[in-house]
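1. below are the sequence and a predicted model for it; my questions follow.
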Amino acid sequence: MIAVVRGIGACVPPKVVTNEHIAGVLDVDTQWIFQRTGIKSRRVVDGDISTLDLAVKAGARAIESSALHSIDLVLVATTSPERLCPAVAPEVANTLGLRGVAAYDISAACSGFVYGLATAKSYIECGIAETILLIGSEAFTKFVNTTDPDTYPIFGDGAGALVIQKGDTGEPGAIGGFDLGSDGALSDALCTPAGGARQRVRDSAGKCAQPADYYLSMEGGTVYENAVARMADSAAAALEKNKMDITKINWMIGHQANIRILQTVAYTLNFPEEKIASNIIDHGNTLAASIPLLLNDYTQRGLLKPGDNLLVSAFGAGFSWGSTVISWPALSSLPKEWD
């Protein structure tokens, strides 16, 4: 028994924020943003649109793509929950008409969807569940400080989802073995300092949290260096675990944080740059939604062929990272647009 991908779906909010807008807010040059990140625009939530809404639309489309409506478990990977408590996954399941099924959130930042893939594979292959809806959904721009030039240009919102089901060995869509890891010693390099139990309103010394403490802070150099090293090492480890040579990989599906990170990881692995899948130019970093959104885009464009071997790798806050290999199946995909 193995875990295989059966369906895919995605959703992005309608509002587009361009580099020109951000450059005007921050008083920086648009080319500075693009050259630093590889991003020209991103979708952002507006009005009442939230993580739940994006997740529901992406999940519904994945279910429709799979033609499977008996779901045993709903997993939502997110860094922008609706509330600290409860998890959003039960609400997603209920809204989709999946009342009574097991549902919970996964919090591993930008690595969340890869961790979700590992969780889904484990549940299926040990017989706990037969069909799982895995969603990565983010409205993270609500947690980004619009006065911070280190973080404001980077992030966008959206959701992507896969339906994963038990299958037979050798079947297209098979999810391979994983390499997963973390380094909590560097957790402060990419974090939201306030809002949790450590610092709700005041810290342990009685000092009041500042408004900026409720938004993401980032030590860019530390994040960049570790992202390159950890993704490259993890991807190589996943290839070894799956007895797969890099020359047999058709596409590198890396977390869309920064185009230069992806290029450097590919160079380290001696992987052709033209086989780096990327949609960061018009999505930005959508955290846990990044990888399924990318898979959906490339499916829509006909770039992922049945039987293609995909090297999937992510790195995020925590620090956390993970990689795997997927043999891509024949899938149909609906448009990702909000309506």
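-> Good, I have the coordinates. These numbers were taken from a predicted model, which means no experiment stands behind them.
2. going forward, measure contacts and count neighbours with C-alpha atoms only.
-> Will do.
3. quick one: secondary structure of Phe113?
-> Using DSSP: H, G, I helix; E, B strand; the rest coil, the three-state assignment for Phe113 comes out as helix.
4. that one against Ala288, yeah?
-> Yes - using C-alpha atoms under 8 Å, Phe113 and Ala288 qualify as a contacting pair, with a distance of 5.3 Å.
5. neighbour-wise, which of these two wins?
-> For Phe113 and Ala288, the more surrounded residue by other C-alpha atoms under 10 Å is Ala288, and the numbers stand at 37 against 34.
6. in this structure Phe155 contacts Asp282, no?
-> No - under the contact definition of C-alpha under 8 Å, Phe155 does not touch Asp282, with a separation of 10.7 Å.
7. got any residues that touch both of the two?
-> Applying C-alpha atoms under 8 Å, 6 or more residues apart in numbering, one finds that Phe155 and Asp282 are jointly contacted by Arg42.
8. which residue of these two possesses the greater neighbour count?
-> Neighbours of Phe155 and Asp282, each counted by other C-alpha under 10 Å, are more numerous for Phe155; the result is 26 against 17.
9. what sits closest to the more buried one if chain neighbours are left out?
-> Asn285 (4.6 Å; C-alpha to C-alpha, 6 or more residues apart in numbering).
10. would you say Met231 is within a helix?
-> Yes - using three-state DSSP, the secondary structure at Met231 is a helix.
11. please compare the first structure with the one that follows:
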Amino acid sequence: MTLRAVVRGVGHYLPQRVVPNSEFEARLDTTDEWIRSRSGIERRHFAAEGETTSDLATHAAQAALADAGMQADEIDTIILATSTADFTFPSAATMVQARLGMTGGFAFDVQAVCAGFVYALANANALIVSGQSRRVLVIGAETFSRIMDWTDRSTSVLFGDGAGALVLEAQEGAGTPADRGILATDLHSDGRYRDLLYVDGGVSTQTTGYLRMQGNQVFRHAVEKLAATAETALEKAGLTSADIDWIVPHQANIRIIQGTAKKMGLPMERVVVTVQDHGNTSAASIPLALSVGKARGQIRQGDLLVTEAIGGGLAWGAVVLRW
């Protein structure tokens, strides 16, 4: 028998404030049509004043636990993927741990920007397969509205805030591609491409900084690298693109999503798309899409999913998961 990290529950949380594209027209040289045509985004959510990343993460975690029919004290590990934690330290994960009333186990953050949730899933899978953890709460949460340069129309219209979470549990499988749970992971990074997507500030420079991006260059890398990492993860799992029920991609840009699906030979009818409603929520985008996809009735038990993401670093990767 083989230990697998199987999804027991999923949930998400979005801040109350909805920001349509029209809000940007008053202060930027942009239009709703321009934003939609280049990104597919129609609206996004922004956190309220005083609402933090750990707040969003806690709400999403509570929703996932409720979906799993579990209490917080049944979880032994929390992994929170974020680039916008409340403080330099402690980790946002430990803050969520306290708010959930979880006094045992351990919690930590993972920082791989938009690829953060894929990295977090890979870490959770390794902990479960090794026997270190039995039940892991994996969260992606971001408040990217805090690091936007509102004079830059090329970036400020693209990002939003939100959180999503999965509960993973160790279960025995037969060791075949028919097993439920995480079947394979594939991770990469290449620091030579740092200047394509980064924040120009940080603790050691004693500044907060703003997000900076060379959009055309990121697009060029994204389609090629996302398709390649997805294919590699499928190969590790002993599967092919023909076996996929759903691609659940990082929701950065509809053109990247469409380009990656085309490169993998899959129709858009087999892609879960939420970018129009959420914008790019970085590490939160995949768990948000998983939760919404389940709520829509798209994702069902037994479906084969591929999630893939790329973000600053550059860092990218994919996970093959049977729901």
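-> Good, I have the coordinates. What you are looking at is a predicted structure, and each value in this text was computed from that prediction instead of being measured.
12. ok, back up a step: quick one, what contacts the residue nearest to Phe155 of the first structure?
-> Ile154, Phe155, Gly156, Asp157, Gln256, Ala257, Asn258.
13. against Tyr198 of the second structure, how distant is Leu211 of the second structure?
-> 6 Å (C-alpha to C-alpha, to the nearest Å).
14. my read: Phe315 of the first structure touches Ile291, true?
-> No - under the criterion of C-alpha under 8 Å, Phe315 of the first structure makes no contact with Ile291, lying 11.2 Å away.
15. residue ranges for the strands of the stretch 1-150 of the second structure, please.
-> With strands called from DSSP state E, counting those that start in this stretch, the stretch 1-150 of the second structure shows them at 2-13, 17-20, 43-46, 77-81, 106-110, 135-143.
16. which residue numbers in the first structure go with the fourth one?
-> So that's strand 77-81 of the second structure. Residues 73-77 of the first structure are matched to strand 77-81 of the second structure when aligned by TM-score structural alignment.
17. cool, the last one as well?
-> Mapping strand 135-143 of the second structure onto the first structure (TM-score structural alignment) gives residues 131-139.
18. how far does that stretch sit from its chain's centre?
-> In terms of C-alpha atoms, centre = their mean, to the nearest Å, the centre of stretch 131-139 of the first structure is found 9 Å from the chain centre.
19. what of stretch 191-204 of the first structure?
-> Per C-alpha atoms, centre = their mean, the displacement of stretch 191-204 of the first structure from the mean C-alpha position of its chain is 25 Å.
20. what does stretch 52-71 of the second structure give?
-> What separates the centre of stretch 52-71 of the second structure from the centre of its chain is 15 Å, taken as C-alpha atoms, centre = their mean.
21. report the buried residues of it.
-> Neighbour-count burial for stretch 52-71 of the second structure, counted by 16 or more other C-alpha atoms under 10 Å, picks out 52-66, 68.
22. of those, just say which sits nearest to Val18 of the second structure.
-> Ranking the buried residues of stretch 52-71 of the second structure by separation from Val18 of the second structure, with C-alpha to C-alpha as the measure, puts Leu56 on top at 14.9 Å.
23. alignment lookup: the closest one to the first structure.
-> For Leu56 of the second structure, the aligned residue in the first structure is Leu54 (criterion: TM-score structural alignment).
24. that match reaches Gly9, doesn't it?
-> No - counting by C-alpha under 8 Å, no contact exists between Leu54 of the first structure and Gly9, whose distance comes to 10.8 Å.
25. what range in the first structure does stretch 17-27 of the second structure sit on?
-> Using TM-score structural alignment, the match for stretch 17-27 of the second structure in the first structure runs over residues 15-25.
26. give the buried residues for that stretch.
-> In terms of neighbour count (16+ other C-alpha under 10 Å), stretch 15-25 of the first structure has its buried residues at Val16, Val17, Thr18, Asn19, Glu20, Ile22, Ala23.
27. what residue in the second structure is paired with Asn226 of the first structure?
-> With the correspondence set by TM-score structural alignment, Asn226 of the first structure lines up against His221 in the second structure.
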